[in-house]
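In: only geometry, no sequence info:
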């Protein structure tokens, strides 16, 4: 890859960019087919960007349902019928008779799934309901997860592999909060959302522990925009839902949605 392409990506992304470029080159020049693990939206954007620059390549996204956030990508020569290819997506249903089950959240299920010894890349979206959790899992490991997942946050659970046609999608729950801020700087908004001092968010941001729209952002003065999704390692993520205007004192009113 020519060095000028790197200017479009964060240094932390260069290793993934190299891998994605290799997948695309192999598909175009050596007629190989690559099925990726589950990618986050930023990684999917990188693959799409590189594929758009290449000739003789076709890609297909699949996360198990139309609104999926995490998706696998099939990268193939452009003469292949990718729609007929298996994208290796399975669906695991998790249930329990324990009354505490309805209080479990996304983080509880994610932590327990990873706790059986699998990598995050093998998991797609995790859709949490009061009476069940539907976890999209790479089909090559779903039987392993089915056999080993027995507890979620000390709640005994039952698992079952079910057809994707039975998937119950879920709208992410956002806990709304209203803020007034002096500016749309990243560090200021993060500190207000998580009730941390500005000094406690500066170092984590500068060390790459914060992402804006799934892209690492190390500039504390980054100006956020309506619709941005911000993740702060160890604290979760939130969305800048709306910039509502200014107060009489010139501060900016924001509506924030914290993912819960």
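Out: Perfect, I can see it now. Owing to the predicted nature of the structure, the values given are computational and were not obtained by experimental measurement.

In: all contacts plus neighbour counts: C-alpha atoms, from now on.
Out: OK.

In: Look up which helix or strand residue 199 falls in, please.
Out: helix 198-206 (DSSP states H and E).

In: What segments of this structure are helices?
Out: Secondary structure of the chain (DSSP state H): helices at 3-6, 14-30, 41-53, 106-115, 142-148, 186-193, 198-206.

In: Included below, for side-by-side comparison, is a second structure:
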């Protein structure tokens, strides 16, 4: 692939860029149809960018419902119509009679799904609601998960496969924080959100454990802006909701939402 194309992407993304380029070339030149695993928004952006650059493919993203964050892509020759059902997304309902079930969170369900031996790329959005959790999963492995997922964080659970139109989508809750920071630097805001010293966030950022809008970010001084979503490995993620202005002492007031 041309070096100038690589210049648009982080080095950690080059491997995925190569794969995505191959999918697109095969669709355009060899009339192949590619169904991807679930992509995060950054990966979907890369696929869309490469498809736009090539121009001779038909591309469709499906995540099981309209507001999905994680989606599968179908890449096909330009003459090939693509239906929504070709994404092959299944819905798994997880319930339990155990009173501790209501205390489980998104991370508990994700960890237990990965614990049965499947890859993260086979899992779409996870919706934790009152009394049940609905997980969007690649259809080719959903029966395996149905048979093998028996516990979530030591809570015994029951599973059932449902049609997609039974999905109970839940908007992820944000715990709002009001902060006063010296600048919009990434390291400063991360340290304030997670109540860590600046020294404790510097090295993880520099070593690639932080992403901004799903893109690896190794520059601690990168300024954040409204709407940015930051993930910090081992601590979760947050969104910079609003830059509210300056205090009398010249500090910047922020409203941040931690995903819970």
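Out: Yep, that arrived. What you are looking at is a predicted structure, and each value in this text was computed from that prediction instead of being measured.

In: nearest spatial neighbour of residue 246 of the first structure, skipping sequence neighbours?
Out: Leaving aside its sequence neighbours, residue 246 of the first structure sits nearest to residue 252 (Cα to Cα, 6 or more residues apart in numbering; 4.5 Å).

In: So the one you found sits against residue 189, correct?
Out: No. Shown here, residue 252 of the first structure and residue 189 do not form a contact pair, counting by Cα atoms under 8 Å, at 10.9 Å.

In: Overlap in contacts, these two.
Out: Common neighbours of residue 252 of the first structure and residue 189 (criterion: Cα atoms under 8 Å, 6 or more residues apart in numbering): residue 181.

In: Those two - which one has more neighbours?
Out: residue 189 (23 against 17; other Cα atoms under 10 Å).

In: Could I get the contacting residues of that one?
Out: Contact analysis of residue 189 of the first structure by Cα under 8 Å, 6+ apart lists residue 181.

In: Relative to residue 201 of the first structure, how far out is the residue nearest to residue 246 of the first structure?
Out: According to Cα to Cα, to the nearest Å, residue 252 of the first structure and residue 201 of the first structure sit 20 Å apart.

In: Kindly report the same for residue 37 of the first structure.
Out: 32 Å.

In: Check the offset of whichever strand in the first structure runs longest from the chain's centre.
Out: Scanning the first structure for the longest strand, with DSSP state E as the assignment, gives strand 236-246. Offset of strand 236-246 of the first structure from its chain centre (Cα atoms, centre = their mean, to the nearest Å): 19 Å.

In: what's the answer for stretch 226-236 of the second structure, then?
Out: With Cα atoms, centre = their mean, you get 11 Å for stretch 226-236 of the second structure.

In: which outside residues touch that stretch?
Out: Stretch 226-236 of the second structure is contacted by residues 190, 194, 209-214, 237-243, 258-259 when judged by Cα under 8 Å, 6+ apart.

In: Could you do stretch 19-37 of the second structure as well?
Out: Stretch 19-37 of the second structure is contacted by residues 46-47, 50-51, 54, 56-57, 71-78, 87, 121-122, 138 when judged by Cα under 8 Å, 6+ apart.

In: So which of the residues you listed belong to strands?
Out: Among the contacts of stretch 19-37 of the second structure, the ones falling in strands (DSSP E) are 71-76, 138.
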